[in-house]
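Participant: I need the structure of the sequence given here:
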Amino acid sequence: MAVGWARDGAVQEQIDASVADAVDRARNNMPKGESHSHCLECEGEIPLARRKAVPGVSLCIECQSELETKQGPVAGYNRRGSKDSQLK
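Facilitator: Take a look at the predicted model:
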């Protein structure tokens, strides 16, 4: 890949930084603390296996899926700021 005046490895560093940002964002969005026994939206029971697997969970699987669908995908960050960048 032609990178113009960029030093060797600069493109890979951009990719690594984008991946690290996405991982940090995902970790920050994870629930923490004590899990709820019932969903805050539909008041249905949250299965014990889900409460153990996801600490701090407050929604059942159906309500969580609906919430994530409404939120939509997270847009990437173009670190180069140019329209020819492959980092989306």
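Participant: contacts and neighbour counts: CA atoms only from here.
Facilitator: OK.
Participant: mind listing what's buried along the longest helix anywhere in the chain?
Facilitator: Longest helix in the chain, counting residues (DSSP state H): helix 10-29. Using 16 or more other Cα atoms under 10 Å as the test for burial, helix 10-29 gives 11, 18.
Participant: find the centremost residue of this protein, please.
Facilitator: residue 26 (3.5 Å; Cα atoms, centre = their mean).
Participant: that one and residue 38: what is the separation?
Facilitator: 24 Å (Cα to Cα, to the nearest Å).
Participant: following up with a second sequence; could you model it the same way so I can compare the two?
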Amino acid sequence: MADWLDDAQVIEELERKRSIEGLLARPRPSGPSRSHCLTCDDKIPARRQAMGAIVRCVPCQTTFEKGNRR
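Facilitator: A predicted model of the protein is given here:
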């Protein structure tokens, strides 16, 4: 017989799976990346550029995303 902790774990796993599937289903921008950040004009690392369609460095992208959540 399952107890409430087992039920909670099953629910948590389902929610995590749905969340991951939702993130993976979102359309991802494609195309060439910029070599320098659109916001601060610092160089974007090659490993980040390789992801495709990158226009900002990590700190500027983080600030940009936080601003869009408000």
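Participant: returning to that earlier point: the longest helix of structure 1 vs structure 2, mean deviation?
Facilitator: Superposed on structure 2, helix 10-29 of structure 1 shows a mean distance to its aligned partners of 2.3 Å (mean Cα distance after the TM-score superposition for structure 1).
Participant: tell me what that helix is packed against?
Facilitator: Taking 3 or more Cα pairs under 8 Å, 6 or more residues apart in numbering; DSSP states H and E as contact, there are no helices or strands that helix 10-29 of structure 1 lies on.
Participant: follow-up on the earlier one: which one in structure 2 is aligned with the residue nearest to the centre of structure 1?
Facilitator: Superposed on structure 2 with TM-score structural alignment, residue 26 of structure 1 falls opposite residue 23.
Participant: now swap in residue 48 of structure 1 and tell me
Facilitator: Checking TM-score structural alignment: residue 48 of structure 1 goes with residue 46.
Participant: how many neighbours does that match have?
Facilitator: Residue 46 of structure 2 is flanked by 10 other residues according to other Cα atoms under 10 Å.
Participant: residues contacting it?
Facilitator: For residue 46 of structure 2, the contact set (Cα atoms under 8 Å, 6 or more residues apart in numbering) is empty.
Participant: ditto for the one 10 residues further on
Facilitator: Counting by Cα under 8 Å, 6+ apart, residue 56 of structure 2 touches 34, 36-39, 44.
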